[in-house]
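Chemist: no sequence for this one, just the structure:
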């Protein structure tokens, strides 16, 4: 009992009564969960055979063979002619060794004591919540690898977007911080149907400061119920998976979709034990201590169909601030 004065207590205290009340609880919250907008914005291609092959035209650099600006053999075409000239003859050659993207894998084993699931699931399904949070972590790793996977130093195995960008599609900032001029230069690289920029939140803030300095505040657009800034009508999407090292980071710009010869996500759905698309959960068994183990797996990768679909703005300084007085 709780006494708040010299007078004897005349009724049940709220603190004591609370012991008999039903507390309203939330589901377990996760601070590390992000919107994962890259995974939402990428078109996903079903890879039923486990490997995705990107067939391209052959690129041959010879003095005798006329080529287009991308190094591909010209397709000879006759146009604007009169009379009966001989029509040109041509063919389109393909790369003999096209790049193949085997699906990568992310896995973990979740352990849950059967006693926990049996005794403490009357309000919250303990096993379900453990699985939900673990899958969230798996999807966070998926987005991180799609951006940063470096093939453990082997460029032939790297599929992360930062490592997949062609050298000709990489530019550096002009002065350090990301300026409207830098974004325009990147748009000049990825000028065919650009879909979105991808940048660290601090890089977006740095870009906003540069826009404020120049008096050109960027417009905003609603995506998935939230406002995001745009530049030249192209959304600037945040992701904390882009690394920041010593105040420097990178910004990506991409075209997406198979039809646009852009960047596509690769996955396999319909696997055994699938709980959400592309993620399977399999019960591995229960040991002699009563602990159940679950194998959680997802298969994925990402492919850039042609080099000009992906551009990178490098050496982006996020530490510059201005006095606007």
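Modeler: That came through, no problem. Remember, predicted model here, so these are calculated numbers, not experimental data.

Chemist: going by C-alpha atoms from here, please, whenever you check contacts or count neighbours.
Modeler: Noted.

Chemist: packing partners of whatever helix or strand residue 137 lives in?
Modeler: Using DSSP states H and E, residue 137 falls within helix 126-148. With contacts taken as 3 or more C-alpha pairs under 8 Å, 6 or more residues apart in numbering; DSSP states H and E, helix 126-148 sits against strand 104-113, helix 114-119, helix 161-164, strand 291-304.

Chemist: identify whichever of the ones you listed lies nearest to residue 184.
Modeler: Nearest to residue 184, of all the helices and strands packed on helix 126-148, is helix 161-164, at 19.5 Å by C-alpha to C-alpha.

Chemist: follow-up on the earlier one: give me the angle between the helix holding residue 137 and strand 291-304.
Modeler: Helix 126-148 runs at 30 degrees relative to strand 291-304, counting by axes from the mean of the first three to the mean of the last three C-alpha atoms, to 10 degrees.

Chemist: in helix 126-148, which residues are buried?
Modeler: Neighbour-count burial for helix 126-148 flags 126-127, 131, 134-135, 137-140, 142-148 (criterion: 16 or more other C-alpha atoms under 10 Å).

Chemist: stretch 208-216 now?
Modeler: So stretch 208-216, judged by 16+ other C-alpha under 10 Å, has buried residues 208, 209, 210, 211.

Chemist: I'd assumed the second one was in a strand, is it?
Modeler: This points to residue 209. No: secondary structure assignment (DSSP: H, G, I helix; E, B strand; the rest coil) places residue 209 in helix, not in a strand.

Chemist: nearest residue to residue 134 in space, please, no chain neighbours.
Modeler: Of all residues not flanking residue 134 in the chain, residue 110 sits nearest, at 7.6 Å (C-alpha to C-alpha, 6 or more residues apart in numbering).

Chemist: and here is the other one:
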């Protein structure tokens, strides 16, 4: 992934008193690239995790909404040292509702100072890069089941991580010229005739599933199911 930052010399000359303008532009650009990186690692058609799971590691929900039984089935696929579930925040909320309805509210755990829901001791990590396919409105049974017809379908991933555990690993190129952090470099490209400086920002990344049983996917997860408590 590459992009170019262009900054006029007047900007750095006049507005560097409170903030280093180049540093701030680089920070914002790198943050945007990291967001894109997260999306690509999940969704890329070649190496994205949603497409990397083999058919035997893909299961569907029993009835649509994600239930404790569904996550137990997923754990039965990735049963060797599962690290975490990865799901859209709406999918995690839907799972919480199903647990509440059954009287088994999932416990929480603090990770980096923030609370996360867990199931069977495995945390559910939210990511809004996991896509929600808004096709549920076309399901004729949606209204009859108390479902929000504007909601949609998504997936929940479960993975084992780390090279030593033969799990899911991130790949990056290190030792680049102008490297700022592993896999990310910034190179000065010069100043044009209009006094605009250009900087090339490059981010190399990929992901790999070292063994087939390291990644499981729960498909067909409905996120718009609600219950009336009387």
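Modeler: That came in fine, so what should we check first? This structure is a prediction, so every number in the text was calculated from the model and none was measured.

Chemist: how about the buried residues of stretch 208-216 of the first structure in a markdown table, adding distance to residue 160 of the first structure?
Modeler: Listed next are those as a markdown table, based on distance: C-alpha to C-alpha, whole Å:
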| residue | distance to residue 160 of the first structure |
| --- | --- |
| 208 | 27 |
| 209 | 29 |
| 210 | 29 |
| 211 | 30 |
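
Chemist: next, count neighbours for the equivalent of residue 201 of the first structure over in the second structure.
Modeler: Under the alignment by TM-score structural alignment, residue 201 of the first structure pairs with residue 89 in the second structure. For residue 89 of the second structure, the tally of surrounding residues (other C-alpha atoms under 10 Å) stands at 17.

Chemist: how far away is residue 89 of the second structure from residue 96 of the second structure?
Modeler: For residue 89 of the second structure, the distance to residue 96 of the second structure equals 11 Å [C-alpha to C-alpha, to the nearest Å].

Chemist: go on, residue 222 of the second structure?
Modeler: 13 Å.

Chemist: where do the strands of the stretch 201-325 of the first structure begin and end?
Modeler: 220-223, 226-231, 234-238, 248-254, 263-267, 274-276, 279-286, 291-304, 310-317 (DSSP state E, counting those that start in this stretch).

Chemist: residue 192 of the first structure is nearest to which of these?
Modeler: Nearest of the strands of the stretch 201-325 of the first structure (C-alpha to C-alpha): strand 248-254, 9.5 Å.

Chemist: mean shift between that closest one and the second structure?
Modeler: Overlaying the second structure shows strand 248-254 of the first structure at a mean distance of 0.4 Å from the equivalent residues (mean C-alpha distance after the TM-score superposition for the first structure).

Chemist: so that strand aligns onto which residues of the second structure?
Modeler: Under TM-score structural alignment, the match for strand 248-254 of the first structure is residues 153-159.

Chemist: contact partners for the residue most central in space within the first structure?
Modeler: Centroid check for the first structure by C-alpha atoms, centre = their mean gives residue 38 as the closest residue, at 3.3 Å. By C-alpha atoms under 8 Å, 6 or more residues apart in numbering, the contact set of residue 38 of the first structure is 143, 198, 237, 239.

Chemist: between those, which is closest to residue 301 of the first structure?
Modeler: Taking the contacts of residue 38 of the first structure together and measuring to residue 301 of the first structure by C-alpha to C-alpha, the closest member is residue 143, at 9.8 Å.

Chemist: can I assume the closest one is in contact with residue 242?
Modeler: No: Residue 143 of the first structure is beyond contact range of residue 242, at 9.9 Å (criterion: C-alpha atoms under 8 Å).

Chemist: how about residue 219 of the first structure, what's its partner in the second structure?
Modeler: By TM-score structural alignment, residue 219 of the first structure lines up with residue 107.

Chemist: looking for the alignment partner of residue 47 of the second structure in the first structure.
Modeler: Per TM-score structural alignment, residue 47 of the second structure is aligned with residue 159.

Chemist: can you check residue 78 of the second structure too?
Modeler: Using TM-score structural alignment, residue 78 of the second structure sits opposite residue 190 in the first structure.

Chemist: and residue 228 of the second structure, by the same measure?
Modeler: So residue 228 of the second structure corresponds to residue 323, using TM-score structural alignment.

Chemist: number of residues surrounding its match?
Modeler: Residue 323 of the first structure: 5 neighbours (other C-alpha under 10 Å).

Chemist: the match of residue 78 of the second structure: how many residues sit nearby?
Modeler: 21.

Chemist: how close does it get to residue 209 of the first structure?
Modeler: The separation that residue 190 of the first structure has from residue 209 of the first structure, given C-alpha to C-alpha, amounts to 24 Å.

Chemist: and residue 249 of the first structure, by the same measure?
Modeler: 16 Å.

Chemist: ditto for residue 258 of the first structure
Modeler: 35 Å.

Chemist: now swap in residue 202 of the first structure and tell me
Modeler: The value you get for residue 202 of the first structure to residue 209 of the first structure, if C-alpha to C-alpha is used, is 11 Å.

Chemist: same deal with residue 113 of the first structure?
Modeler: Residue 113 of the first structure is 51 Å from residue 209 of the first structure, by C-alpha to C-alpha.

Chemist: same check, this time on residue 321 of the first structure
Modeler: Distance from residue 321 of the first structure to residue 209 of the first structure, by C-alpha to C-alpha: 7 Å.

Chemist: same check on residue 111 of the first structure?
Modeler: 47 Å.

Chemist: next one: residue 244 of the first structure
Modeler: 18 Å.

Chemist: again with residue 185 of the first structure
Modeler: 18 Å.

Chemist: kindly report the same for residue 118 of the first structure.
Modeler: 54 Å.

Chemist: again with residue 297 of the first structure
Modeler: Residue 297 of the first structure is 41 Å from residue 209 of the first structure, by C-alpha to C-alpha.

Chemist: over to residue 224 of the first structure?
Modeler: 25 Å.

Chemist: same check, this time on residue 198 of the first structure
Modeler: For residue 198 of the first structure relative to residue 209 of the first structure (C-alpha to C-alpha), the value is 17 Å.

Chemist: can you check residue 325 of the first structure too?
Modeler: For residue 325 of the first structure relative to residue 209 of the first structure (C-alpha to C-alpha), the value is 14 Å.

Chemist: again, but for residue 163 of the first structure
Modeler: 28 Å.

Chemist: to which residue of the second structure is residue 119 of the first structure aligned?
Modeler: Residue 119 of the first structure maps onto residue 14 in the second structure, by TM-score structural alignment.

Chemist: now for that match, how many residues are close by?
Modeler: Residues near residue 14 of the second structure, counting by other C-alpha under 10 Å: 9.
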